[in-house]
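Visitor: Just a sequence and a predicted model for now, questions to come.
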Amino acid sequence: MKRFSPAGALLVVLAIIGTSCAPGPGASAPTGSSEAKPKPGGTIRYGLVRDPIHFDPHVSAGQSSVSLQGSVYDGLVEYNDQGKLTGALAESWETPDPTTYVFHLRKGVTFHDGSTFDAEDVLASLNRIKDPKTAAPQAPFVSSFTKMEAPDPFTVRITLAKPNVTFLDRFVGDSNSTMFIASAADIASGFDFRKKTNGTGAFILTTWEPGGQYVFKKNPKYWKPGQPYLDEMIQVVIPDDKARVNALRSGEVDYVENVPWQELATLDKFSTYPYSVSWVMVRLNSGKPPLDNKKVRQALNFIVDRQEVMQLAFGGQYHVIDGPLQQQGNAYYWKELEGTYKKDDAKAKSLLAEAGYPTPADVPAMEMSVFSTFAAHNDPAQVVLQQFQKFGLKVTFKAIDVATLNANRGNGNYQMQMDGLSFSGPDPDNLRAFFHSAAVGHALAAKFKNERLDQLLTQGAETTNVDQRKAIYKEAEQIILDEAPWVFLLWRPTAEAAAKYVKGYIVVPGGLGGQNFGRWEYIWLDK
């Protein structure tokens, strides 16, 4: 039996200003499941583009990893199929004032090892995320809490120094910043979270083989009544894009992620789920010369022909990023910033000259690291590399694997790195996860810092007035574009595909496509 030490034997009397109560589990039926009643049973085989790098519920490792993490672990809150916040391990929450959140936890939930979930696990998880040794992307967020306490075993109270308008959304997390809840006992015992799992999620990881397959059995004690529908899920690693799609066609797998744009139109006999929430960009390490010079970083942005990259690498689909950092239609899309970085060789040469390089040949040799077996990175990288070389720069291609890609993001062991990312949602607070100087997502490792930008990104999260927020984030984007920490390229097409008998899968609306993964409790097979 788990011991519980209340944070003070006090009666907590809350003057409730507003309460948000979660609907019952499964209250929102996922799109695509309304045509028939879900059928329990069966095994789904899921084609992954790569191995999950590790299993740690507090350290993000991209889309393929979060599909595993999200199946094994749960967070306090989640998005439903309408893109609305709803309760997960927290049944409901309330905000007695703008800087206080009180979570009422779900009772009767157990971890896969049979131990009971309660507030002790939440506090231990948050403290582990905050611990610098964990290197969790959400550490700056959790470190901003002034107090975390548990008035009783099923209540957690968090106090902030200032309001944070994206507080609850941040608790959902995404493939860049996970916020799952682990067992306090595991955390205290030094459990190897990278290689072992013990969550409250819908599936239990039973066996796994790197480069092979990951086998999950349903959690018979899952807290969502009647779910998961599937008895078993097998994630199969198929790095080659063509082979992965052919595995779907042949029936070797039932579902695949990362369908190349060239293949999408050929899958008319399958269910396809196209969307775009992913950036393609080149990370620039501001801590390594010559990229420690802002003018060089700006010059690289003027050298690139984004339309050519989009045409050759992605068939001309979706939108270039030549200025605004949000998608068109977003309330924080600044049309007047369009064209900030259009191809302009003369401007690039002028900037390089100002940086002390009279000709492109005078710029020191640079290296671009690329996850070369992943077409969504390799194809645009090849185009950008040719453009740099045609301009006269000495840039070489360094092929890396996905584990190195992920490690480089955190340790800064690169000069330039082709990369991609998905925002957790449409709010511009996403920028803080990459461009605030304390951000594990980029700035910290790349030694990128702008004090005014830090102020704005912090202020934006604390400001509730919409007009004031717009002014803040417009200035923030202008600074980011001027600082040029990345070569901004485009929003790329993304898609999944499945056999017609796979039901219950959706693309979460509202710019939340990155939340699609880890919702396997809703999937069922109509066969």
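Guide: All right, it came through fine. Numbering: from 1, shown residues only.

Visitor: switch to C-alpha atoms for all contacts and neighbour counts from now on
Guide: Noted.

Visitor: can you pull the contacts of residue 397?
Guide: Under the criterion of CA atoms under 8 Å, 6 or more residues apart in numbering, the contact list for residue 397 reads 367, 368, 369, 370, 385.

Visitor: Using JSON lines, lay out these together with secondary structure.
Guide: Formatted as JSON lines, the contacts of residue 397 follow (DSSP: H, G, I helix; E, B strand; the rest coil):
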{"residue": "367", "secondary structure": "strand"}
{"residue": "368", "secondary structure": "strand"}
{"residue": "369", "secondary structure": "strand"}
{"residue": "370", "secondary structure": "strand"}
{"residue": "385", "secondary structure": "helix"}
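
Visitor: By neighbour count, sort out the buried ones in those.
Guide: With neighbours counted using 16 or more other CA atoms under 10 Å, these contain these buried positions: 368, 369, 370, 385.

Visitor: Tell me where the stretch 401-527 of the chain has helices.
Guide: 402-411, 432-435, 443-446, 451-462, 466-483 (DSSP state H, counting those that start in this stretch).

Visitor: Okay, buried residues for the first one please.
Guide: By 16+ other CA under 10 Å, the buried positions in helix 402-411 come out as 402, 404, 405, 406, 408, 409, 410.

Visitor: cool, the last one as well?
Guide: Of the residues in helix 466-483, those with enough neighbours to count as buried (16+ other CA under 10 Å) are 469, 470, 472, 473, 474, 476, 477, 478, 480, 481, 483.

Visitor: Name all residues that make contact with the nearest residue to the second one once chain neighbours are set aside.
Guide: Among residues not flanking residue 470 along the chain, residue 332 sits closest, at 6.4 Å (CA to CA, 6 or more residues apart in numbering). Residues in contact with residue 332, defined by CA under 8 Å, 6+ apart, are 326, 428, 470, 473, 474.

Visitor: putting a second one here so we can go through both:
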Amino acid sequence: MSMTTLRNLGHHRFRTSGRPLRATAVAAVVALALAACGTGGADEPGESSSAGADASLRIVMANPPKEGTLDTCNGDNNQLLQENITEPLVRVNGETGELEPLLAEEWTEESPTRWVFTLREGVTFHDGQPFDAEAAAWWLNRVLDPAADCYVLDSVLTSDISSVSAVDEKTLAIELGSPDPILPRRLAFTPIGAPTDDPLVEVTDPVGTGPYQFVSFTPDQSFSMERYADYWGEAPDVGEVEYIFRSESAVRAAMASTGEVDLATSITAQDADAPNAQTYTVSETLYARLDSEVPPFDDARVRKAVNLAIDRQTFVDNVFGGKGEPASEIFLPNVVGYDPDVTWEYDPEEAKRLIAEAQADGVDVSREIEVIGRTGLRNSNGSETMDTLAAMLGAVGLKARTVVMEFEQYRERFEAPQDPAALPTMIVNVHGNSLGDAHLSLDGKLGCNAPQSPACDETFQQMLDDAGAASGDEREGLLQDAARYAHDEMTFLVPVAYTTDTLITANECVQYTPNPATLQKLVVAEIKLQC
């Protein structure tokens, strides 16, 4: 169907050019040329409705990709890349949580330590390479190589995978050192890119199999992609997408209100009173990590006192504007392994007693604690999240101050080795568990091999290993035991609040309903154009 009319959409704006998007901000109003609004979508793979053939979308987000790389090895890039440019073997339905085929059409547990995946026919990478079992094995082996420094290794994927190999062109076999009943679910968070010349060199021009292909990236400013014409599945409505990165929620909300963007993500409660704002539950928990080796946090009583000092309901009411729930663990109640009896009550008097007891035993509780956050931290409203937590520590007699870092500096601090001579830190972060299994959270944040773990507790690790090999009710019970041990004996994590998020749709033509997985992967193909 050809374009025959030009309809001015007022301050709402699409672009109709088929050229690659520019990296600079566009303030002008752009009209969308559409004929016969409301006609049906594509019926054949690779075909799209005429409405989306040349239409483009602008989205503003809080955090840019890691500077210098667009590698899917870096988990922070998944909201941009996963199921847009790159795709995993299977996907988790954002609404139901069920596993669905994607690059793999079916999978079988041939034995407790061997899984076999049958791959989809007729799939190519954006650079023309065929997607087959050899390519899938190459990428997964790259992820499993510690030298490649892929985030998912030991945080999502277990290092106990002993081999990944091609049985034939469309059959992939994965061998394990020990049983992992949820391996397919883990692979849903391991998007696959095209093989490269050197697996140890970070990818700067991502190539995948998804409905969109990479166009351009300006660090800290913008990222753009366009529809891949030879996509194996149904083509998306939107032809081109440009992401703009702005760390302040108020700025993102203002860009939506003026029509500078079509979608604005990660809007805080303070900025969420806007037309077409959708607040939704997400699979994320705001939490803080305490040092294990730096006084006074090397004393378990002080770590417990910090947890008891946090008035979580007041925090949700005042900082999140009542949008959210107090958190008892770093994963939500719908996750396998959640135990309602593992909880923290607000008890400032007990917190003071524990601090005084530790001080009487020679623990230096006078050291100033740095409550560290970062710009763009979801729902933080600037430094308010960190300021509130610091004030709650002060109320029980601890000294604390707020430190807000830029994203890269924060990342380096979060991953740096602990220095007992440095000031003690309480690093504020968010953790998502769309996997639906507590093993991801417990092993990823506290496991002996996890990059973000503040300590290695061998008893806890054995509990995780036992739970990881189990399934069904046995698995759930073992994970609950591990969660109780982390709560009672380790106390390195401070769960604060289960979060919500708000997305503003600034264009009446855009139809999109966010789901709990939206924060971790904004799948543009799920966005529909209605005019």
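Guide: Received it, and whenever you're ready, just let me know what you need. Owing to the predicted nature of the structure, the values given are computational and were not obtained by experimental measurement.

Visitor: Could you export the buried ones among the contacts of residue 397 of structure 1 as TSV, including distance to residue 512 of structure 1?
Guide: Formatted as TSV, those follow (distance: CA to CA, whole Å):
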residue	distance to residue 512 of structure 1
368	30
369	29
370	26
385	31
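
Visitor: where along the stretch 251-400 of structure 2 do the helices fall?
Guide: Secondary structure of the stretch 251-400 of structure 2 (DSSP H, counting those that start in this stretch): helices located at 300-309, 312-319, 348-360, 384-394.

Visitor: which of those helices is buried the deepest?
Guide: Per residue and on average, the most neighbours among the helices of the stretch 251-400 of structure 2 fall to helix 300-309, with a mean of 24 (mean count of other CA atoms under 10 Å).

Visitor: What is the corresponding segment of structure 1 for that helix?
Guide: Under TM-score structural alignment, the match for helix 300-309 of structure 2 in structure 1 covers residues 294-303.

Visitor: And that stretch against structure 2, how far off on average?
Guide: Superposing on structure 2 places stretch 294-303 of structure 1 at an average distance of 1.4 Å from its equivalents, by mean CA distance after the TM-score superposition for structure 1.

Visitor: Contacts only, for residue 178 of structure 1.
Guide: With the criterion set at CA under 8 Å, 6+ apart, residue 178 of structure 1 makes contact with 57, 58, 59, 60, 66, 137, 138, 172.

Visitor: now the residues you listed: which count as buried?
Guide: 57, 58, 59, 60, 66, 137, 138, 172.

Visitor: Compile the residues you listed into a markdown table and extend it with columns for secondary structure and distance to residue 207 of structure 1.
Guide: What follows is those, written out as a markdown table (DSSP: H, G, I helix; E, B strand; the rest coil; distance: CA to CA, whole Å):
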| residue | secondary structure | distance to residue 207 of structure 1 |
| --- | --- | --- |
| 57 | coil | 18 |
| 58 | coil | 21 |
| 59 | coil | 21 |
| 60 | coil | 21 |
| 66 | helix | 17 |
| 137 | coil | 28 |
| 138 | coil | 29 |
| 172 | helix | 27 |
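
Visitor: Of those, just say which sits nearest to residue 94 of structure 1.
Guide: The shortest gap between residue 94 of structure 1 and any of these belongs to residue 172, at 16.3 Å (CA to CA).

Visitor: Report the contact partners of the aligned partner of the closest one in structure 2.
Guide: Residue 172 of structure 1 maps onto residue 188 of structure 2 when the alignment is built from TM-score structural alignment. Residue 188 of structure 2 sits next to 88, 89, 90, 91, 92 when contact means CA under 8 Å, 6+ apart.

Visitor: ditto for residue 275 of structure 1
Guide: Applying CA under 8 Å, 6+ apart to residue 275 of structure 1 gives the contacts 493, 494, 495, 507, 513.

Visitor: farthest pair in the residues you listed?
Guide: Among the contacts of residue 275 of structure 1, the pair separated by the greatest distance (CA to CA) is 493 and 507, at 13.4 Å.

Visitor: Show me what residue 400 of structure 2 aligns to in structure 1.
Guide: Taking TM-score structural alignment as the alignment basis, one finds that residue 400 of structure 2 is matched in structure 1 by residue 395.

Visitor: With that, I have no additional questions.
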